[in-house]
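J.: Here is the input, now give the coordinates:
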Amino acid sequence: MARSQETFNKKEIQNKKDKKRKDKEKKMLERKEGGKASFEDMIVYLDENGNQTTTPPDHSKRLEFNAEDIVIGVPKREDLPPEEKIRQGTVTFYNDSKGYGFIKDSTSGDSIFVHANQLTETITEGNRVSFEVEKGQRGPTAVRVKKD
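T.: Below is the predicted model:
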């Protein structure tokens, strides 16, 4: 007697393929019967708090404003009044022999380069200083540096 050419493993693989194909056909039929969602079902509105809702907003609560009043971006440092251009900070590093150092700005926390040519008085590490910032070749540079 000859044995069957189909082993148990081959039968299992074929059964899995058949089941997968039937599931795929079933899903395809469900999708066709369900139809597409209408455009109205896909629309979402935002209320005044930024939450998503399906109801349109009430136009009586609508606020009118002038588009020119909206300021986009941050004002440039040149636009600031002169008293705001003078900054305060602490000398975090200063090498007297090489003539340069760094000042940590107390308001923004930025580390700003300072050269000995821009000093009005001698400074050391830990000194509180007032200074102005200008754009240098490699970034912001402190100028007109004075001790507080």
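J.: drop to CA atoms for contacts and neighbour counts, all remaining ones
T.: Fine.
J.: can you list contacts of stretch 88-108?
T.: With contact meaning CA atoms under 8 Å, 6 or more residues apart in numbering, stretch 88-108 is reached by 87, 110-117, 123-131, 142.
J.: So T54 is in contact with D47, correct?
T.: No. With contact defined as CA atoms under 8 Å, T54 does not reach D47; the gap is 9.7 Å.
J.: V133 and G139 touch, don't they?
T.: No. If you go by CA under 8 Å, V133 and G139 don't touch, sitting 9.9 Å apart.
J.: Please give the structure of this sequence too, so both can be compared:
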Amino acid sequence: MSSSESFSKKEKEKKKLKKKQDKEQKKEERKNNTDKGKSLEEMFVYVDEYGNITSTPPDPTKKTKINVEDIAISTAKYEANPEDLIKSGIVNFYNTDKGFGFIRDLKTQDKIFFHVNGLIDAVKENDKVTFETEKGLKGMNAVNVKLQK
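T.: Prediction:
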């Protein structure tokens, strides 16, 4: 039994030594492949006309002149129509004691929360209403809720 323990110890020592040698070898490889000490020109990379990275500088004869005034960086202005902001839906749930409820939007079928403070007309469940939405703490809230005529 003592011989197997000594064999096991020898194997562990071999593994330790092998690990140490591998670590030293990797350290030497990193040291040899480092970018330190290279000149600035050796560290430059270029992008060709197709967007690929290359080590050769671009050909100055292929250079094209671009007028700065021709560059347009902007987004189209969005003017919201007041009719787009007003949505219609059906009161899906309304708790009069707690003063809140949910409206199911007729177009998107989303449930939108509303509070009694956002009501213009008195509503009850299954009433058709028109409303506007605004961003709340937990999602979209319906405001200016009116009965649909």
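J.: ok, back up a step: list buried members of the contacts of stretch 88-108 of structure 1 by neighbour count.
T.: 87, 111-116, 123, 127-131, 142 (16 or more other CA atoms under 10 Å).
J.: quick revisit: out of V133 and G139 of structure 1, which sits in the busier spot?
T.: V133 (19 against 10; other CA atoms under 10 Å).
J.: quick one: what helix or strand has the nearest residue to that one once chain neighbours are set aside in it?
T.: Counting by CA to CA, 6 or more residues apart in numbering, A142 is the residue found nearest to V133 of structure 1 once chain neighbours are left out, at 4.7 Å. Per DSSP states H and E, A142 of structure 1 falls inside strand 140-147.
J.: how far is that strand from where the chain is centred?
T.: 31 Å (CA atoms, centre = their mean, to the nearest Å).
J.: Please apply the same query to stretch 23-38 of structure 2.
T.: 37 Å.
J.: quick one: contacts of it?
T.: Contacts of stretch 23-38 of structure 2 (CA under 8 Å, 6+ apart): M43.
J.: 10 Å instead?
T.: Contacts to stretch 23-38 of structure 2, defined as CA atoms under 10 Å, 6 or more residues apart in numbering, come from residues L17, K18, K19, K20, Q21, D22, E42, M43.
J.: would you turn the residues you listed into JSON lines with distance to D105 of structure 2, neighbour count and secondary structure?
T.: Compiled in JSON lines, the contacts of stretch 23-38 of structure 2 are given as follows (distance: CA to CA, whole Å; neighbours: other CA atoms under 10 Å; DSSP: H, G, I helix; E, B strand; the rest coil):
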{"residue": "L17", "distance to D105 of structure 2": "71", "neighbour count": "12", "secondary structure": "helix"}
{"residue": "K18", "distance to D105 of structure 2": "69", "neighbour count": "12", "secondary structure": "helix"}
{"residue": "K19", "distance to D105 of structure 2": "66", "neighbour count": "12", "secondary structure": "helix"}
{"residue": "K20", "distance to D105 of structure 2": "68", "neighbour count": "12", "secondary structure": "helix"}
{"residue": "Q21", "distance to D105 of structure 2": "69", "neighbour count": "12", "secondary structure": "helix"}
{"residue": "D22", "distance to D105 of structure 2": "66", "neighbour count": "12", "secondary structure": "helix"}
{"residue": "E42", "distance to D105 of structure 2": "62", "neighbour count": "10", "secondary structure": "helix"}
{"residue": "M43", "distance to D105 of structure 2": "59", "neighbour count": "10", "secondary structure": "helix"}
